[in-house]
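Q: Attaching a predicted model along with its sequence, questions to come.
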Amino acid sequence: MGGQFRPARPPAALRPHVLRYLGYREESAVPVQRRQAPAAGVALVIGFHPLELSGPELGATSAAAFVGGLSDSWVLTRFTGPQAGVQVDLTPVGLYTLLGGRALPNGAVPTLDELSDPVLAALPDRLAAAPDWPARFGLVSDVLAARLLDLRARRPAPEVMHAWRRISATGGGLRVSELAAETGWSRRHLQARFSAQIGIGPRTAGRVLRFARASAMVTGSRAPLAGIAATCGYADQAHLGREFRALAGVTPGGFRAEWSGFPFVQDEGPAAGQDRPA
């Protein structure tokens, strides 16, 4: 199996909502399966070849270009033969703005064609025709800038954006009651508005972000699992193990083994867990 992976940073103006680009090109004569666990961001995959997708919430499907919303469950990807494209890692606030004021429900993975957005649907063919990775990244940046930097674009409510920033900054360590007090909303109103504009509720978002930090440490280091559990706010190593089985379908050790040796498993950071190619 051979592979080419080209990470790139988006232009500075896009970085508040666009975490990273990853160009990828692989080919394998035997099936390649990868486990995509819950992550702190969402992945816009602009692929050129069909990819098999399956999971406990998703079922089984096949798609080349799609977007995965925030989720508290895992997805398995599988391919044989060629795979190539560009993965764009976005914050959920960025995705809401990109989609014109629309959040994806927990675990939703619509294809770009299903979004009824001709500009996004045309991206796979445009990128495939581009001569090299810089040209592809430039095309993606132009499309994203036209949406994300438009002053007329629909964005989440300021209170929702504040809550998301606080959950992100604390790694999921804030109680919903604290977030509600900071926004001036009731817990029920925050839950409803946050879910509608981010895709999952604030409590679930905290759980996902805590797990994303832990999974990045599991794959990005050889640190003892007990230490990772303590650092990420779990009661103990057993608690960490239960969360891995619930959210990733595998033990922490099994997750580490699956991703060991992969060249672009990111160290702990804001896009933790969201930099692996689909």
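A: Sure thing, it's come through. Residues are numbered from 1 along each chain as shown.
Q: switch to C-alpha atoms for all contacts and neighbour counts from now on
A: OK.
Q: tell me which residues of the helix or strand harbouring Ser141 are tucked away?
A: Taking DSSP states H and E as the definition, Ser141 sits inside helix 133-148. Of the residues in helix 133-148, Trp133, Arg136, Phe137, Leu139, Val140, Ser141, Leu144, Arg147, Leu148 count as buried by neighbour count, 16 or more other C-alpha atoms under 10 Å.
Q: Kindly report the same for stretch 222-236.
A: Leu225, Ala226, Ile228, Ala229, Cys232, Gly233, Tyr234.
Q: If you tally nearby residues, what's the number for the nearest residue to the first one once chain neighbours are set aside?
A: Counting by C-alpha to C-alpha, 6 or more residues apart in numbering, Leu225 lies nearest to Gln237, which is 6.3 Å off, once chain neighbours are set aside. Here the count is done by other C-alpha atoms under 10 Å, and Gln237 has 17 residues near it.
Q: same check, this time on Val67
A: Neighbours of Val67 using other C-alpha under 10 Å come to 21.
Q: Was I right to think it contacts Leu112?
A: Yes - if you go by C-alpha atoms under 8 Å, Val67 and Leu112 touch, sitting 7.1 Å apart.
Q: and Leu70, helix, strand or coil?
A: Under DSSP: H, G, I helix; E, B strand; the rest coil, the three-state class of Leu70 is coil.
Q: so what does the lengthiest helix in the chain touch, helix or strand wise?
A: Counting by DSSP state H, the longest helix found in the chain is helix 202-220. Under the contact criterion of 3 or more C-alpha pairs under 8 Å, 6 or more residues apart in numbering; DSSP states H and E, helix 202-220 touches helix 158-169, helix 187-198, helix 225-231, helix 252-259.
Q: Included below, for side-by-side comparison, is a second structure:
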Amino acid sequence: MAGHQLTRAVTVGPAQGSLPCAASPVCVRPAARTVPTDGAATAPAAPPGPLVGYREPVEEGVLVRRFPSSRVLLVVAFGDPVRVGADGDAPARPLHSLVAGLQEETRVLGVGGSQHGVRLWLSPLTAYSLLGAPMHLVSNAYTELADLWGPRSARLTEQLAAAEDWAARFALLTSALARLRAEGPQPDPAVAYAWRQLTATAGTARVGALAERVGVSRRHLVRRFRQQVGLPPKTVARLLRFERAGALLRSGGRTLAEVAALAGYADQSHLARDVREFTGVPAGELTALLRPAAPPPPTGPPAVAGRAVSA
């Protein structure tokens, strides 16, 4: 990386989703909970994706390298902004509450000051309903949430910041997101089927076969998929294979050739090309970069609601 140095070796890679909890934040991961409805009764609700609350002071100059991801990151922040740049360039653009759609390239986030807020990881189809915008507009980009939600973003941020504790904050956010999701556009069944098959096969399903199975032309499926997921299905398949390879490399005990075969690549050189394109580093260096400096984000809600995982 030219021009600057990672002052904290925090790298977020395939199968990790996004920014990890740092060494000592307040992180809370809620499970299904009970939230008030319009009447006197209560109804169980769960967040639409893995959810982490965080609060920590961070020294200035900390940089986080975030590799491409097939998940959409939604951040509602109450503290100082982060700055976003391409890998190899010093982060410059400040963002507060933000959305990061599906990414094909590595990004560097500059983090410092008082970091406080909530991070949520979403499937692209869930994000499509929540954001109410074509997903290709937020792919390969970090977008200020206010650009998508308008004044609603500021109101939600103020309400979450004013909540008395994490339990109240998560209940409020979960309820707000449930309303937005119900009001927003719903995914095309053909796109939803293609997404499920691609994720279930870690990117090895054939796009042409998927289009045939749902009874539409390949061109139609690709167009609708890009609108509602953010990238064409063939690109998403590459991301999913890359994430699968990253998980295998992180677990250790396998050669690159074995990882390539298990992740659905034609051969080791095919894996090496994708790793170099997505991360800018050789495949042989990826394992060390993927070793987390802190616990990775949750893969799902824990058994105990509102459990603090660090303090």
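A: In hand now; what should we look at? It should be emphasised that the depicted structure is a prediction, and the values quoted were computed from it without experimental measurement.
Q: of all the buried residues of stretch 222-236 of structure 1, which comes closest to Leu14 of structure 1?
A: Here the nearest of the buried residues of stretch 222-236 of structure 1 to Leu14 of structure 1, counting by C-alpha to C-alpha, is Cys232; it sits at 28.5 Å.
Q: what about that closest one, distance to Glu243 of structure 1?
A: As judged by C-alpha to C-alpha, to the nearest Å, Cys232 of structure 1 and Glu243 of structure 1 stand 12 Å apart.
Q: any shared contact partners between the two?
A: Phe211 (C-alpha atoms under 8 Å, 6 or more residues apart in numbering).
Q: in stretch 14-24 of structure 1, what's buried?
A: Taking 16+ other C-alpha under 10 Å as the neighbour-count basis, stretch 14-24 of structure 1 is seen to contain the buried residues Leu14, His17, Val18, Leu19, Arg20, Tyr21, Leu22, Gly23, Tyr24.
Q: Now for the aligned residue in structure 2 for Pro31 of structure 1, how many residues are close by?
A: Under the alignment (TM-score structural alignment), Pro31 of structure 1 pairs with Gly61 of structure 2. With neighbours defined by other C-alpha under 10 Å, the count for Gly61 of structure 2 comes to 16.
Q: repeat for the one 4 residues further on
A: Close neighbours of Arg65 of structure 2, defined as other C-alpha under 10 Å, add up to 26.
Q: Helix or strand next in line after the helix or strand hosting it, which one?
A: Following DSSP H and E, one finds Arg65 of structure 2 within strand 51-66. The first helix or strand that comes after strand 51-66 of structure 2 along the chain, using DSSP H and E, is strand 72-77.
Q: equivalent range in structure 1 for that next one?
A: The aligned range for strand 72-77 of structure 2 in structure 1 is 42-47, by TM-score structural alignment.
Q: and Ser62 of structure 1, what helix or strand is that in?
A: For Ser62 of structure 1, the element it lies in under DSSP H and E is strand 59-68.
Q: for Ala108 of structure 1, same thing?
A: For Ala108 of structure 1, there is no enclosing helix or strand under DSSP H and E.
Q: residues touching it, list them.
A: Counting by C-alpha under 8 Å, 6+ apart, Ala108 of structure 1 has contacts Leu58, Gly68, Gly69, Leu70, Ser71.
Q: Map it onto structure 2.
A: In structure 2, Ala108 of structure 1 lands on Ala141 (TM-score structural alignment).
Q: mind checking how far the residue nearest in space to the middle of structure 1 is from Val109 of structure 1?
A: Geometric centre of structure 1, nearest residue: Val42, 2.9 Å, by C-alpha atoms, centre = their mean. Relative to Val109 of structure 1, Val42 of structure 1 is positioned 10 Å away (C-alpha to C-alpha).
Q: Mind listing the shared neighbours of these two?
A: Val67, Gly68, Gly69.
Q: Format the residues you listed as TSV; extra columns: distance to Leu104 of structure 1.
A: Compiled in TSV, these are given as follows (distance: C-alpha to C-alpha, whole Å):
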residue	distance to Leu104 of structure 1
Val67	9
Gly68	8
Gly69	5
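Q: closest to Pro105 of structure 1 among those?
A: Gly69 (6.8 Å).
Q: Which position in structure 2 pairs with that closest one?
A: Per TM-score structural alignment, Gly69 of structure 1 is aligned with Gly101.
Q: so what's the alignment partner in structure 2 of the residue nearest to Leu225 of structure 1 up against?
A: Taking TM-score structural alignment for the superposition, Gln237 of structure 1 sits opposite Gln268 in structure 2. Contacts for Gln268 of structure 2 were tallied using C-alpha under 8 Å, 6+ apart; they are Leu256, Ala257, Ala260, Ala261.
Q: List the contacts of the match of Gly69 of structure 1.
A: Here Gly101 of structure 2 is in contact with Arg71, Val72, Leu73, Pro124, Met135, His136, Val138, Ser139, Asn140, Ala141, Tyr142, Gly230 (criterion: C-alpha under 8 Å, 6+ apart).
Q: Report the separation between it and Leu239 of structure 2.
A: Separation of Gly101 of structure 2 from Leu239 of structure 2 (C-alpha to C-alpha): 13 Å.
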